[in-house]
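[1] Kindly generate the corresponding structure for this input.
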Amino acid sequence: MARLQILELPTIYRDEGPDETPYILVIDQVGEETAADIARWPDDIATRTGARHVLCFSETVDIPANETPVDPDGYPLKFRVEGDLEQFREQVQQEIAKASEQLRRGIR
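    Modelled structure (predicted):
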């Protein structure tokens, strides 16, 4: 059975107008004849789907970016990312001390 995959390309950031994340549509696990047919008219499919291009393969093509890591039970892994605020705290404390000193000088 054929599979459809999306290969995201780098995002295009624009000053004016919306940002765009272009992609390539990858179709794999199709029969030899179907792959040959699709290879003859990829621009038509790309135009209809909004893809930059369409790639079609009769064999399996795995896109590493589309893989979801799973835990031992087979559920998707969840990551929690916490920022390191240690430098931020130091900067805030320095600014508070600086502002306090300026305030003390102004009061005298």
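[2] going forward, measure contacts and count neighbours with C-alpha atoms only.
    OK.
[3] How far away from the center of its chain is the longest helix along the chain?
    Once the chain is assigned using DSSP state H, the helix that runs over the most residues is helix 86-107. Using Cα atoms, centre = their mean, to the nearest Å, the mean C-alpha position of helix 86-107 is found 39 Å from that of the whole chain.
[4] Another for comparison:
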Amino acid sequence: MARIQILELPEGAGDDRPPFILVVDQYQPQRYVLGPCDEQPQTVNPFEGLANQVGARAVLVFEETIDIPANEVPVDPDGYPVRLHVEGDFDQFREQVKAEIAKAQADLRGGLK
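    Sure, this is the predicted structure:
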């Protein structure tokens, strides 16, 4: 049975939501008889137009198994998912915000003169 995975892509400056690629693996193509007049079964692409419908950048389809390392969930010795809590270091961020505020205030003062 086919599997569906999502490969997240780096976000660009103009992206309003994170870009991704839909990856389908273990897919077995099927042939369909579309009507009583069809002499030969035809291969239909069920993924045609799917990227536009779901908002993906692309849809990649493979017959083989494809493992995306980013989708692997680390587990502890008991088999439970490992959860990490990451706290950001906001010292540098605060300094950047202060510098931007000071620049905006200086620009405003310069514009009022």
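[5] one step back: now the longest helix of the first structure: buried residues?
    By neighbour count with 16 or more other Cα atoms under 10 Å, helix 86-107 of the first structure contains no buried residues.
[6] and if you look at stretch 102-113 of the second structure?
    Applying 16+ other Cα under 10 Å to stretch 102-113 of the second structure flags no residue as buried.
[7] Kindly report the same for stretch 64-84 of the first structure.
    By 16+ other Cα under 10 Å, stretch 64-84 of the first structure has no buried positions at all.
[8] how about the helices in the second structure?
    Using DSSP H, helices in the second structure cover 50-54, 91-112.
[9] Just put these in a markdown table and tack on distance to Pro77 of the second structure.
    Below are the helices of the second structure laid out as a markdown table (distance: least, Cα to Cα, whole Å):
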| stretch | distance to Pro77 of the second structure |
| --- | --- |
| helix 50-54 | 37 |
| helix 91-112 | 36 |
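[10] Those helices: which one's closest to Gly14 of the second structure?
    Taking Cα to Cα, helix 50-54 is the member of these nearest to Gly14 of the second structure, at 17.8 Å.
[11] now the closest one, how far from the chain's geometric center?
    The chain centroid and the centroid of helix 50-54 of the second structure are separated by 13 Å under Cα atoms, centre = their mean.
[12] same deal with stretch 100-108 of the first structure?
    49 Å.
[13] ditto for stretch 67-78 of the second structure
    Averaged over its C-alpha atoms, stretch 67-78 of the second structure has a centre that lies 18 Å from its chain's centre (Cα atoms, centre = their mean).
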